[in-house]
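Visitor: 3D model of this:
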Amino acid sequence: MSSNQPNPNPIGPAPPLLRLVEKPDRGRALITTGPIKPGQIVLVDSPLVVYPSSLASLPVFCSRCFRVLPSQPFRCPSCHVARFCSARCLFLSHPALLCHALPSLISGNVTWPDDLLFLLSAYSLPSSSLLQLLSLHSNSRFSDESIEILHSELSSLLPSNVVPLHFSTETTSSLISKEKNNSFALVIPMNPKFEVCGVAGARAYGLYLWSSMLNHDCLPNVCRFDYVDDLHRENNTDFIFRALHEIKEGIEICTSYVGVTRGYRERQRRLMEDYGFKCECNRCKLESQLKENQVEEEEAEEDNEEEEVKVGEAEEELEMSDIDDDDFLHTEYFERYICDCGGYLAPLPPLQDGAVSNLRECNGCGIVRKDDPGGDGDAN
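Guide: Next up, the predicted model:
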C-alpha cells in the first residue's frame, strides 16, 4: 500500500491495572482489572506528541520539556529560534520539520495558523507514533477548502527534498480532526508575567494515547495531575491519573471534560458544543429528572396545586421549593474532592504498607491538606 495511505495500527496492550473494552454507547473505555485504592495511580501516560501553543510561547518555555526557560537558555543551533532550558533538552532537540519551518514562521508579515505547529510536529513523528495518533477517535469535520489551504501552507514550509511519511491532504485532515477532539493543554503557572509576555492559558498542547480513551462523567472517579515544572521529574510531560476514592474491579475509570461545579444545563451545553454528545451519567439523569419535576411543579403551582417530588429509589422525598441548586445532592462529593480553586483533591498515593494516605493534593493549585471529612482540614 502507498505510504500516503497509512494502515490502521494496533494501539498495543492496555496499561497495568486496566483493560480496554468497546461499549456500544460510549466507544472505547478503560476498565479496572482489580480494586483500586483512594489515591492509587491508575494510569501514567506519555504523550505521542507535544507542541507549542503559539509562536509567542517560544521565548518563554523550553521547546523540549516546556518548563519555564532560565535567564540564559540554550538556543537551537539549527533554527536559532527555539530555546531550551538545559543541555539535555538541547541534545534531545525538538521536531525536525518544526525546526526547519520556525525561521519562516516568525519572519515577514504573514500570520500563520497555530495549527501548523501541531502538523509540523505530528509529521515529524516516527511512523508507529503517527499511526497511533491517527487511531484516536474524532468527530470533528472541516471543509475541504480549509484543509486544502492548510495543507498547501504546510507544504510550503517543508524542506524541498523531504516528503513526510503518509503525507497527504487526507492525512492532514485526519490529523486536524484528531487534534481538535483529543488535545490536552499543559497550562502555564499562575503568574501574571506570562500574560505580559503574550502567553495565557496553555504553554503547550499534547496528544496522549490512553488519556484520550477516558470517557466523561460529571462525578469522575479519577483526576489528572501534571508536573511540568517539577525539576526532579525526567518525564515531566507525562500525565498521572489518581483515584479520587475506592474503585471496584470492573468499573470504568472516567474523568470530567467540563467543570463539575457547573449546573446541569451549562454542562450539557458545553459537552454538546465542544464534544458533540449529551451526557447521560447518573448525576445528569438525576438532575434531569429534578428539572422535569420542577417544571411540572411550577405548572401545578399556577393552578394552586401542590406536589411532592420523588427522585430515584435512593433519594428521599423533597419539596422542590427547598431546592436552590443542583449541587445539593452532591455536597459530600464537592466538599471531599473539590478544592476552593476548582481543582480536584485526590489522596496522595498509598503508603508503603498499603495504607491510604490522609493527605489530599489539589491538581489545580497544588495545595496539600489533611483529609478531614468533618472539617476544613489543614492546608500546607
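
Visitor: Please count neighbours and contacts with C-alpha atoms only from this point.
Guide: OK.

Visitor: how many other residues sit next to Leu58?
Guide: 20 (other C-alpha atoms under 10 Å).

Visitor: Next: Asn109.
Guide: By other C-alpha under 10 Å, 7 other residues sit near Asn109.

Visitor: do Leu157 as well
Guide: Neighbour tally, Leu157, other C-alpha under 10 Å: 18.

Visitor: That one contacts Ala101, correct?
Guide: Yes - with contacts counted by C-alpha atoms under 8 Å, Leu157 reaches Ala101, the gap being 5.4 Å.

Visitor: what's the longest helix belonging to the chain packed up against?
Guide: Using DSSP state H to define each element, the chain has its longest helix at helix 282-302. Applying 3 or more C-alpha pairs under 8 Å, 6 or more residues apart in numbering; DSSP states H and E, we find helix 282-302 packed against helix 264-275.

Visitor: Which elements pack onto the helix it packs on?
Guide: Partner elements for helix 264-275 (3+ C-alpha pairs under 8 Å, 6+ apart): helix 282-302.

Visitor: following the helix it packs on, which helix or strand shows up next?
Guide: Using DSSP states H and E, the helix or strand that follows helix 282-302 towards the C-terminus is helix 331-337.

Visitor: and after that next one, which helix or strand comes next?
Guide: By DSSP H and E, the next helix or strand past helix 331-337 is strand 345-347.

Visitor: Show me how far that next one is from its chain's centre.
Guide: 18 Å (C-alpha atoms, centre = their mean, to the nearest Å).

Visitor: next helix or strand past that strand?
Guide: strand 359-362.

Visitor: Report all helices and strands that the helix or strand that that following strand is followed by contacts.
Guide: Next helix or strand after strand 359-362 toward the C-terminus (DSSP H and E): strand 368-370. Judged by 3+ C-alpha pairs under 8 Å, 6+ apart, the packing partners of strand 368-370 are strand 359-362.

Visitor: what's next to the strand it packs on, contact-wise?
Guide: Residues outside strand 359-362 that contact it (C-alpha atoms under 8 Å, 6 or more residues apart in numbering): 339, 343-348, 367-371.

Visitor: One more, so I can put them side by side:
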Amino acid sequence: MSSFADLRAQRQSKTPKSYASIPAATATSESQSTVQPSSADVEAVGASITDTQNKTRDGLIPTVSSSGVSRVVDKGELYACLPPTLELRTNSGSGRGVYVTKGLAPGEIAFVARPHVHVLSTRNLASYCSACALPGESLRRCTTCKVAHYCDADCQNRDWSLHKKECQALLRWASAAPNAEVAVPAEPIRALGRWLWAKQKHSPTTTWAREMDGMQSHRSSLPAEAAEGHTHLAHAVVRYLGLNTPPQLAEYGIKNAADVVDLISRFTTNALTLTSPALTPLGVVISPAVALLNHSCSPNAVVVFPRTAERKAEPLMHVVAIRPIAPGEEILTAYIDTTLPRTQRQATLRATYNFDCTCSTCILPPSSDPRASRPCPRAPACSGSCALPFSPDTSSQKPPTEDEAEVDIRCDKCDTSLPDAPALADLLRVAQEGLDKAYSLQLSNPSHALKLCNNLLPLLVSSACPPASHPRLSLTRLRQGLMIDRLAESPDDADEAQSRLDECVRAAAASVDGLCGVLTPGHPVRALAWAEYGKLLAVDEPAPKGFVDGVPSAPKALTEPPTSDAAEEKELVAFPPSGAARLRLAREALVRARDELLCAFGVRNEGGEVGKEVRESLVAVERELDVWIRRGTLAREDVAGKR
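Guide: Modelled structure (predicted):
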C-alpha cells in the first residue's frame, strides 16, 4: 500500500541543521581545497574583507523584536509578487518586514514568489532538473559539462541564458580540481556565480538588480569569526568565474572590498533551502521578497514548495499562514530549527544572522519550555516542571560538563529540588555528543548510528526527559529515519520483518508525540510526521497477528522500556495493533495529516503534492477496511450458520 522508497524520500536533511538556512561555514566546506586564486590582486580580497569588517564593525549584536512603532515603506515597482493586502513597513527593532492589511486564516497563502536564483545541491544534480527543480528518471544531461540535467529541451532552453556561462565555469573548475570529489563546486559557489551572471544581464536600475542589492547585508556588524568563511567563499567564487584582476570583478558590479563583503553577506544572510514538497533539501534559493520576512521562533507562517504549478513556472515559494494573522500583524517565519532549546537557537541565529531573538518562545523561562524542561520530581502529585541543566551560555552548542551544571534546580511550582542535577547534566552532554556522532555516521555507518540512538534514548527516558525535550526528540527523529532506511532491507523471515515494521511505527509515533509538544498544528514538519506515521501504519503487514480493540486515536511515545506494571507492559506489546484496528489507526493518522497539510502547504494547494498523496492513501485505506469488514461479517455468518 505504501512504498518504503517514498517514506525514505520524505526524510529531512541528513544533518542536524535547519531545513531553512545555509550557514556560511557549511557553504564553503566542500571547496576549500580548490579555491586558491592565481592572481596576487585577487589574493588580497581576503585581507580586504577582514580589513573592511574591522573598520566598520560596531561590536554590537542587534536584537530582533517586532515591538515599537512601524511605518509604511513605499515599495514602488519592487516586490511585485506582494499583493495589495500586504505592505512593507520598517520597525526600529526588527527593520523591514511584511505586514498584512487583511487578516489571514491558517492555510491561506500570503504570497507566492519565484526565486531570483536557485541551484541544486551537488548530490541532486543528476536526479533533478536544473531549470524547474523537479525529479525525473530520464533527464537529459548537458553534453558539454555533463553536470546539469534537464527534463527536456524546453527546460534546457529556458536555463540556457545562465547555463551558457555556468557550463564553461564548471569545466574550468573540474579541470583544476585535485580529485573527483570536488570536481563540482558546492551550491553556494554555483549560486553566487548565477547571481553575478544574472547581474551582468540586468542594469543596476532594473527591478531585479534593485531587489537583489536591497537585501540585508551585515557588513557593518559581522562577527570576526565570520571573516574566514566569507574569505574562503569569496576566493572560491572568484576562481569559479575565472577572474584574475580587480577590473574583471568590476564587470560584475564589484568595485571594492566592501562590495565583496556585501555580496557574501547578502548571500549567507538571505539564502534559503530549496526543498521538495516533503521538505527534503534539494539546493539553495534566493528571493528578495521572501527575504523581507523577519524571524520568530514561534512563526505564524512558513515558506514551502508545494509543487502545484506548471513545470515551467517552478520552483515557486509559497508563504502560507499556519496561525491566524490579524490585520496589522507582521508575517514571521522561522530561519532555524525551532525544536531546539533556546541556547542552541540563539547560538545559530548569532552565528548565521547576527542577532538575538526576543520572541515569545525565547522569553519563556526554561522550566516552561518543553524543549528544555522535565516534570517535577514529585510528579504526578505536582504538575510543575524543572529546567534541564543546559549551559546558560547562549554561545554554547552543547550542554555543560558536570562542573558547569547548575546544582540547585527547582520545580517552578512546588520548589522541590531536582536530585542529581550534575549527573543529569553529564547525561545531556553525553547524549548531545552521541547525537552529533550519530548524525556524522548516518550515511557512512548507519547501523552504528542507529545503535547510538538505541543506547541513548532509554537513558533519557529513564531520566524523565519528555518526548519534546532536547536531545531526546532529535535522537528519536534520527532513529526513525534510520529505521525507515532499514525497512527497505527487510529480512526474508516474515516475523522479523513484522517486528521491524512495528518498531518503526512506534518510532514514528514517538516523533509525532514529541513534535506535537513544540510545533503548532499545521507546521509542515509536524504535518509530514503525521503523514509518515499514517503511511507506516498502512504498510501491508508481513505477519499480522490479529488486532486489539480500544486503540488510542492519538499516538503515544512508546519508547519507554517495559515496567513492572502489567497493564503498561500489555499496552506496549499491543501497540501497534494489527489487521482492521491498525487500518483504523492509519485512517485517523492520515485524516489528521490531511488536515495539517492543508494548513502547512495551503488550502488552495490541497495540501501540496504530499496532501494529494495522503488523500490517495486514505482512499486505499478505506477500501481495505471495507474488505476487512466484509470478511468479518462473512466469518460471523459462517459461525452462526454452523451453530
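
Visitor: ok, back up a step: nearest to Ile41 of structure 1, of the contacts of strand 359-362 of structure 1?
Guide: Leu348 (9.1 Å; C-alpha to C-alpha).

Visitor: which non-adjacent residue is nearest the residue in structure 1 that Ala289 of structure 2 lines up against?
Guide: When structure 1 is aligned by TM-score structural alignment, Ala289 of structure 2 is paired with Trp210. Distances taken as C-alpha to C-alpha, 6 or more residues apart in numbering place Asp45 nearest to Trp210 of structure 1, at 6.5 Å, with adjacent residues excluded.

Visitor: so what corresponds to the one you found in structure 2?
Guide: In structure 2, Asp45 of structure 1 lands on Ala113 (TM-score structural alignment).

Visitor: Would you agree its match is in contact with Leu316?
Guide: Yes - in this structure Ala113 of structure 2 lies within contact range of Leu316 using C-alpha under 8 Å: 5.8 Å.

Visitor: How many residues are close by Lys164 of structure 2?
Guide: 11.

Visitor: Just the element for it, please.
Guide: helix 153-176.

Visitor: contacts for that helix?
Guide: Looking at what lies outside helix 153-176 of structure 2 - C-alpha under 8 Å, 6+ apart - the contacts are 34, 129-132, 144-145, 147, 150, 182-185, 190, 193-194, 197-198, 239-242, 312.

Visitor: Give me the subset of these that lies in strands.
Guide: Tyr150 (DSSP state E).

Visitor: which residues touch Ser173 of structure 1?
Guide: 142, 147.

Visitor: residue in structure 2 matching it?
Guide: When structure 2 is aligned by TM-score structural alignment, the residue opposite Ser173 of structure 1 is Val261.

Visitor: Need the three-state assignment for that match.
Guide: With DSSP: H, G, I helix; E, B strand; the rest coil as the basis, Val261 of structure 2 sits in helix.

Visitor: ok, and the most crowded of the contacts of strand 359-362 of structure 1?
Guide: Going by other C-alpha under 10 Å, Ala346 tops the contacts of strand 359-362 of structure 1 with 31 neighbours.

Visitor: Compute the distance between that residue and Cys99 of structure 1, please.
Guide: Taking C-alpha to C-alpha, to the nearest Å as the measure, Ala346 of structure 1 falls 39 Å from Cys99 of structure 1.

Visitor: and Met272 of structure 1, what pairs with it in structure 2?
Guide: So, by TM-score structural alignment, Met272 of structure 1 is matched to Arg350.

Visitor: Confirm for me that that match is in contact with Ile336.
Guide: No - applying C-alpha under 8 Å, one finds Arg350 of structure 2 not in contact with Ile336, separated by 11.3 Å.

Visitor: how about Pro73 of structure 1, what's its partner in structure 2?
Guide: Under the alignment (TM-score structural alignment), Pro73 of structure 1 maps onto Arg140.

Visitor: got it, and Lys23 of structure 1?
Guide: Per TM-score structural alignment, Lys23 of structure 1 is aligned with Asn91.

Visitor: quick one: contacts for Val98 of structure 2?
Guide: 86-89, 292-294, 330-331.

Visitor: Which of the residues you listed ranks first by neighbour count?
Guide: Ile331 (26 neighbours).

Visitor: what does that one align to in structure 1?
Guide: Checking with TM-score structural alignment, Ile331 of structure 2 has Ile253 as its match.

Visitor: Distance check, the counterpart of Leu102 of structure 1 in structure 2 against Lys164 of structure 2.
Guide: Aligned counterpart of Leu102 of structure 1 in structure 2: Leu170 (TM-score structural alignment). According to C-alpha to C-alpha, Leu170 of structure 2 and Lys164 of structure 2 sit 10 Å apart.

Visitor: Count the residues that sit near the closest residue to Asp230 of structure 1 other than its chain neighbours.
Guide: The spatially closest residue to Asp230 of structure 1, leaving aside those adjacent along the chain, is Asn236, at 6.7 Å (C-alpha to C-alpha, 6+ apart). Around Asn236 of structure 1 there are 17 other residues, counting by other C-alpha under 10 Å.

Visitor: just how off-centre is stretch 53-60 of structure 1 within its chain?
Guide: 20 Å.

Visitor: what comes up buried for the helix or strand Glu170 of structure 1 falls within?
Guide: Using DSSP H and E, Glu170 of structure 1 maps to helix 169-182. Neighbour-count burial for helix 169-182 of structure 1, with 16 or more other C-alpha atoms under 10 Å as criterion, is recorded at 169, 171-182.

Visitor: Let's have those in JSON lines, adding distance to Cys223 of structure 1.
Guide: As requested, those are exported to JSON lines (distance: C-alpha to C-alpha, whole Å):
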{"residue": "Thr169", "distance to Cys223 of structure 1": "36"}
{"residue": "Thr171", "distance to Cys223 of structure 1": "32"}
{"residue": "Thr172", "distance to Cys223 of structure 1": "31"}
{"residue": "Ser173", "distance to Cys223 of structure 1": "31"}
{"residue": "Ser174", "distance to Cys223 of structure 1": "28"}
{"residue": "Leu175", "distance to Cys223 of structure 1": "26"}
{"residue": "Ile176", "distance to Cys223 of structure 1": "26"}
{"residue": "Ser177", "distance to Cys223 of structure 1": "25"}
{"residue": "Lys178", "distance to Cys223 of structure 1": "22"}
{"residue": "Glu179", "distance to Cys223 of structure 1": "21"}
{"residue": "Lys180", "distance to Cys223 of structure 1": "21"}
{"residue": "Asn181", "distance to Cys223 of structure 1": "19"}
{"residue": "Asn182", "distance to Cys223 of structure 1": "17"}
